[in-house]
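**Q** Here's a sequence, model it:
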Amino acid sequence: MVDFATVSALLDLYSAYAATVDSSDWDHWPDFFLEDGTYRLQPRENFDAGLPLCLLALESKAMIRDRVYGVKETMYHDPYYQRHVVGIPRILSVTATPAGEEIEAEANYIVFRTKRDGLTEVFNAGRYRDVIRRTEDGLKFRSRLCVYDSDLIPNSVIYPI
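**A** From the prediction side, this is the model:
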């Protein structure tokens, strides 16, 4: 059984993450990850088949920071707003490791996209599969895997899911 403080911290992590990416606060997005933290977007078909191919695979916080630089400085795209709706995370396991307590959790998500001159549309839906470590600075993602349900996605994913 997981204590209330851990559940509360996990809920705060998930809601703060969504609020950060929904507000386009890209400079703070990497703060949710450990230095060796990973962020991946993978189609459900590949995940279910155990295939490693991902649409996006960032293998460290340095790569996550580089993605922020790309979003802010180098990528040309039609700007849009995102709005995440994230389900209550389900804790799959809690493990004591030499580096600290790790929580494996998953939560369903849906992301809506609104272009400035258009209607709101469903942009992406799926589930997060996360490994989260308790640190002195609170909970941080060791890995965030976004398993999206549809094989068809818009021709570019610019912002984090």
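
**Q** Going by C-alpha atoms from here, please, whenever you check contacts or count neighbours.
**A** Fine.

**Q** Now do the SS call for Leu51.
**A** coil (DSSP: H, G, I helix; E, B strand; the rest coil).

**Q** Over to Leu41?
**A** Per three-state DSSP, Leu41 ends up strand.

**Q** neighbours around it, how many?
**A** Applying other CA atoms under 10 Å, we find 20 residues neighbouring Leu41.

**Q** cool, Leu10 as well?
**A** Residues lying near Leu10 (other CA under 10 Å) number 23.

**Q** Is it located within a strand, as I assumed?
**A** No - per three-state DSSP, Leu10 lies outside any strand segment and is helix.

**Q** Hmm, it is touching Leu139, no?
**A** Yes - here Leu10 reaches Leu139: they are 7.3 Å apart, a contact under CA atoms under 8 Å.

**Q** Okay, the most far-flung residue of the chain relative to its centre and His77: tell me how far apart.
**A** The C-alpha centroid of the chain is most remote from Asp117, which lies 26.6 Å away (CA atoms, centre = their mean). Per CA to CA, to the nearest Å, Asp117 is found 14 Å from His77.

**Q** Sequence B follows; please return its structure for comparison with A:
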Amino acid sequence: MLDFETYQQVLALYADYASVVDNNEWDKWPEFFTDACIYKIQPRENFDRGFPLATLAFESKGMLKDRVYGMTETIFHDPYYQRHVVGAPRILRVDGGRIEAEANYAVFRTKPDELTTVFNAGRYLDTIRSTPDGLKFESRICVFDSEMIANSIIYPI
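**A** Model (predicted):
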């Protein structure tokens, strides 16, 4: 069972994460994760069948920092804004300092001079660890519903 104060911290973790990625504060993004972490963006079909293939997969905070460098220094693309709408997290399991949770999400993308479109929708499957620096994602699997994705996924979901 999760106490009210800890659940409020989980809510803040989800809200702060969405705010950072929506506001392009990329240097802050890896700090939401433990040093040894997993971050994947994976199609639902592969996830449901137990297939390991993911659209993006990172296995440490160092890899997340490399992704930030790539996004900001080497990848050239049409500019766009993204906006996350995240449902209230559902707590699946609490085990000592570890919380397993899931939440639905939708990411909207807006390119200059274009209408806003739904970019990606699915659910987060998270393992959250209590650390001396507060709650951090030990694992975040973004399972997206569509079998088709936009031409490229550049920014974190």
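
**Q** Once they're superposed, tell me the TM-score.
**A** Overlay of the two chains. TM-score (TM-score structural alignment, normalised by the length of structure 2): 0.99; 157 aligned residues with a CA RMSD of 0.5 Å.

**Q** Matching Asn151 of structure 2 against structure 1, which residue comes up?
**A** When structure 1 is aligned by TM-score structural alignment, the residue opposite Asn151 of structure 2 is Asn155.

**Q** residues in contact with that match?
**A** Residues in contact with Asn155 of structure 1 (CA atoms under 8 Å, 6 or more residues apart in numbering): none are found.

**Q** Is it located within a strand, as I assumed?
**A** No - under three-state DSSP, Asn155 of structure 1 falls outside any strand and is assigned coil.

**Q** Show the contacting residues for the equivalent of Gln82 of structure 2 over in structure 1.
**A** Under the alignment by TM-score structural alignment, Gln82 of structure 2 pairs with Gln82 in structure 1. Residues near Gln82 of structure 1 by CA under 8 Å, 6+ apart: Val21, Asp22, Ser23, Val111, Phe112, Arg113, Thr114.

**Q** His84 of structure 1: which element?
**A** Using DSSP states H and E, His84 of structure 1 sits in strand 80-86.

**Q** which residues sit against the very next helix or strand once past that strand?
**A** Counting by DSSP H and E, the next helix or strand C-terminal to strand 80-86 of structure 1 is strand 90-97. The contact list for strand 90-97 of structure 1 (CA under 8 Å, 6+ apart) reads Val2, Glu101, Glu102, Ile103, Glu104, Ala105, Glu106, Ala107.

**Q** Touching, Thr135 of structure 1 and Phe141? I think so.
**A** No - assessed by CA under 8 Å, Thr135 of structure 1 is found out of contact with Phe141, at 10.1 Å.

**Q** Can you pick out the residue with more neighbours from the two?
**A** Between Thr135 of structure 1 and Phe141, counted using other CA under 10 Å, the more crowded position is Phe141 (25 against 13).

**Q** Check the secondary structure at that one for me.
**A** Phe141 of structure 1 ends up strand, using three-state DSSP.

**Q** Tell me who's in contact with whatever residue of structure 2 lines up with it.
**A** Alignment note (TM-score structural alignment): Phe141 of structure 1 maps to Phe137 of structure 2. Phe137 of structure 2 is in contact with Phe32, Phe33, Thr34, Cys37, Asp126, Thr127, Ile128, Arg129, counting by CA under 8 Å, 6+ apart.

**Q** how about a markdown table for the residues you listed, with neighbour count, secondary structure and distance to Val118 of structure 2 added?
**A** Formatted as a markdown table, those follow (neighbours: other CA atoms under 10 Å; DSSP: H, G, I helix; E, B strand; the rest coil; distance: CA to CA, whole Å):
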| residue | neighbour count | secondary structure | distance to Val118 of structure 2 |
| --- | --- | --- | --- |
| Phe32 | 20 | helix | 25 |
| Phe33 | 21 | strand | 26 |
| Thr34 | 20 | strand | 30 |
| Cys37 | 20 | strand | 28 |
| Asp126 | 23 | strand | 22 |
| Thr127 | 21 | strand | 26 |
| Ile128 | 23 | strand | 27 |
| Arg129 | 20 | strand | 31 |
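
**Q** With that, I have no additional questions.
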